[in-house]
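Visitor: Pasted the sequence and its predicted model underneath.
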Amino acid sequence: MRYTYTIGLLSALALMPANAALARTAHLQVGVGSQYDTSHVYVDPDKVDSFVSSFLGTFGGTSTKQVVVTVTPTSSSTTSQLLQTPVGSVSLFGFKTPIPYPFGAERTGYLVTDMDKAVATAQAAGASVVVEPFPDPIGRDAVIQWPGGVNMQLYWHTAKPDYAAFDKIPENRVYVSPDAAGNFVKAFLAFSQGKVVSEDKKAAGVEIGRPNDTFRRIRIDSVFGKITVLVTDGHLPFPYGHETTGYEVPDLAATLGKAKVNGAKVLVDAYSSDDREAAMVEFPGGYVAEIHANSVR
């Protein structure tokens, strides 16, 4: 019955004019809370333990027990565990088999209250469903794509999870082209019922590794947490664009010190811009993260 209902709802929405479909789902809040949103990290199986040690050593927190499961709708095998820290969570995968397409390209997992409603709401807002809902060992999942080519995973658990709120809410860092930025923001706001909290059309280029230039930066808050939209021409020096998450910490220098001691590399030394200090770090296994702290004036 669930499958039949899903197809019926999605088919009906597909036949409705865009504005009518959006109005049909606009009242639905499908998000749960930022503490249930995770960064998806894929590393080689032999790097999993060193990543866990380095990441938790840098930010604190704990890991669930590592299990070997199938988390895709087609045959595959991966180690899987959830790292929970005061400043963000990571869903960590160490695939023992080739990774089925398009997995590995999604940046985050967002917990939703109802998978069918979440998918319908995302579609009505302008997202494409690149992986239709499928069962996993503890619930259901789907992968959607926003204008600009931004992939995100939606998930729903059979047993309702109960996680503590973050001390600092991490930011999802999204790089999009100028021609896609408006559509991305419009679509995500409609889905999340969030709001734009700031927009700077001449943000300092040092934030994208180009200190002599400027770019457009948009910041969004919603029940899913924070998103920073970086609108660029794609002329980005390494490692900009490889990071998917920015982690806010109370003391950047102290955190970078912990990162180094725990086997991470500082790729971009600390710099100041827009009332924050920030740096770029690479953890064992190749995961790149932005780390920042609010500047004290």
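Guide: It's in. Numbers count the residues shown, from 1 in each chain.
Visitor: Could you use CA atoms for every contact and neighbour count after this?
Guide: OK.
Visitor: so His157 touches Gly139, yeah?
Guide: Yes: the pair His157 / Gly139 is scored as a contact, 4.3 Å apart, by CA atoms under 8 Å.
Visitor: Take this one as well and set it beside the first:
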Amino acid sequence: VIQSLTYSLSVSFVCVNFSIAYLYGIWLVGQKICSPYTVFQVIESLNTASMSIIAFATYFPEYVRARLSASLLFQMLNEKPKIDSMSTLGKPTALQGAIQFHELFFSYPNSKKNMVLKGVNIKVPAGKTVAFVGPSGCGKSTSIQLIERFYDPSIGKLLFDEEDARDLNIRHLRSHISLVGQEPTLFNYSIRDNIAYGIENPTTELVEEAARLANAHDFITKLPQGYDTVVGEKGGMLSGGQKQRIAIARAVIRNPKILLLDEATSALDTESEKVCLLFRHKFIPLIKLILTHTPPQAHNQRLFR
């Protein structure tokens, strides 16, 4: 409405100006100050210039928005992240998987006054299964993000094998960590490709072994195309429980040192949940960190509330 009103007023203003200009031109001709040709030439020049200005003014709001968007885009491109996931710096040492939260405080950058974690001290030896249990907002998922090093602690340290996470090579660290979330992301490829995603030259035996550990092999083999079944966009051709089992298989096929399960079995029935968590006995050196709202889902050795 405002843009239409502005355009109408500008056109009306131009018409009024032309009327005044022609009246003044007639007076100049009558006084023999200018010839009719000169008056007409000047007025038409003004007409062309004013119409160009009107055409530009119509798109001026879009220009302002585009300039602001471009400024924000270049600002984002030029901004250097505090945690560079492509960095080659840091110690690429062999990781056993022991985790320690040492006097750890954390708040998100957009809410620095609200401490999500306050003075947390937790030590998880390699090969142990622990669970963080609590209601939403208590810091369970925040702990996962710190372990994945999406953020660094505000105060205190997060240690891996007694080494500060900030001193380790971030790509090397993440290569030893697998995460399975409540809403796993599957790609519009075959089940085989989804399980083996990120693995170089995976064998059929390796893929099927991971599926068996996640209790997914039986339902996969019953599908018409088996492991070559395309799961659809975001896994839309599968149920929630089936997607979670494939995500668990994708996590364990990498044989990580640290396995993070963020409500990863919420869509599974009791039998499937028990079976898919039996791999903790097969991978003894593997740390399992389970996040859940309810203790019954935490098949663990240590429980933190």
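Guide: That came through fine. This one's a predicted model, so the numbers in the text were calculated from it and none came from an experiment.
Visitor: How close are the two chains, by TM-score?
Guide: With the length set by TM-score structural alignment, normalised by the length of structure 1, the two chains reach a TM-score of 0.31; 169 aligned residues with a CA RMSD of 6.7 Å.
Visitor: hang on, the earlier thing: settle it for me: which of His157 and Gly139 of structure 1 has more neighbours?
Guide: The neighbour comparison of His157 of structure 1 against Gly139 (other CA atoms under 10 Å) goes to His157, with 18 against 14.
Visitor: From Met115 of structure 1, how far out is the more buried one?
Guide: Remark: distance between His157 of structure 1 and Met115 of structure 1 (CA to CA, to the nearest Å) = 10 Å.
Visitor: Ala249 of structure 2 in helix, strand or coil?
Guide: Under DSSP: H, G, I helix; E, B strand; the rest coil, Ala249 of structure 2 falls in the helix class.
Visitor: typo on my end, it should be Tyr3 of structure 1
Guide: Tyr3 of structure 1 is classified as helix under three-state DSSP.
Visitor: Same check on Leu158 of structure 2?
Guide: Leu158 of structure 2 ends up strand, using three-state DSSP.
Visitor: can you count the residues close to the residue lying closest to it once chain neighbours are set aside?
Guide: Once flanking residues are discounted, Leu158 of structure 2 sits nearest to Phe101: 4.9 Å by CA to CA, 6 or more residues apart in numbering. With neighbours defined by other CA under 10 Å, the count for Phe101 of structure 2 comes to 21.
Visitor: And Ala278 of structure 1, by the same measure?
Guide: For Ala278 of structure 1, using other CA under 10 Å, the count is 25.
Visitor: Now do the helix or strand that contains it: which elements does it pack against?
Guide: Per DSSP states H and E: Ala278 of structure 1 is located in strand 276-282. Where contact means 3 or more CA pairs under 8 Å, 6 or more residues apart in numbering; DSSP states H and E, strand 276-282 of structure 1 is packed against helix 252-261, strand 265-273, strand 288-294.
Visitor: Identify all contacting residues around it.
Guide: Residues outside strand 276-282 of structure 1 that contact it (CA atoms under 8 Å, 6 or more residues apart in numbering) are 239, 252, 259, 264-272, 288-295.
Visitor: For that strand, buried residues please.
Guide: Of the residues in strand 276-282 of structure 1, 277-282 count as buried by neighbour count, 16 or more other CA atoms under 10 Å.
Visitor: mind listing the strands for the stretch 101-250 of structure 2?
Guide: Per DSSP state E, counting those that start in this stretch, the stretch 101-250 of structure 2 carries strands over the ranges 117-124, 129-133, 155-160, 163-164, 177-180.
Visitor: now those as CSV including distance to Lys140 of structure 2 and mean neighbour count?
Guide: Shown next, in CSV, are the strands of the stretch 101-250 of structure 2 (distance: least, CA to CA, whole Å; neighbours: other CA atoms under 10 Å):
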stretch, distance to Lys140 of structure 2, mean neighbour count
strand 117-124, 9, 16
strand 129-133, 6, 22
strand 155-160, 15, 20
strand 163-164, 21, 15
strand 177-180, 13, 22
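Visitor: hang on, the earlier thing: among the contacts of strand 276-282 of structure 1, which ones are buried?
Guide: Buried among these (16+ other CA under 10 Å): 239, 252, 259, 264-266, 268, 270, 272, 288-294.
Visitor: right, and the helix or strand after the lengthiest helix in structure 2?
Guide: For structure 2, the longest helix by residue count, based on DSSP state H, is helix 2-30. Reading on from helix 2-30 of structure 2 to the C-terminus, the next helix or strand found by DSSP H and E is helix 36-58.
Visitor: Show the secondary-structure elements that that following helix is packed against.
Guide: Packed next to helix 36-58 of structure 2, using 3+ CA pairs under 8 Å, 6+ apart, are helix 2-30.
Visitor: and if we set it to 10 Å?
Guide: helix 2-30, helix 60-78 (3 or more CA pairs under 10 Å, 6 or more residues apart in numbering; DSSP states H and E).
Visitor: right, so of these, which gets closest to Asp218 of structure 2?
Guide: Taking CA to CA, helix 60-78 is the member of the helices and strands packed on helix 36-58 of structure 2 nearest to Asp218 of structure 2, at 46.9 Å.
Visitor: what does that closest one rub up against?
Guide: 3, 54, 56-57, 79 (CA atoms under 10 Å, 6 or more residues apart in numbering).
Visitor: end-to-end on stretch 124-139 of structure 1?
Guide: End-to-end span of stretch 124-139 of structure 1 (CA to CA): 23 Å.
Visitor: Please spell out which residues along it are buried.
Guide: Buried residues in stretch 124-139 of structure 1 (16+ other CA under 10 Å): 124-129, 131, 133-134, 136.
Visitor: would TSV of those residues with distance to Leu111 of structure 1 and secondary structure be doable?
Guide: Output for those, formatted as TSV (distance: CA to CA, whole Å; DSSP: H, G, I helix; E, B strand; the rest coil):
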residue	distance to Leu111 of structure 1	secondary structure
Ala124	19	helix
Ala125	18	helix
Gly126	19	coil
Ala127	17	coil
Ser128	18	strand
Val129	16	strand
Val131	16	strand
Pro133	13	strand
Phe134	15	strand
Asp136	14	strand
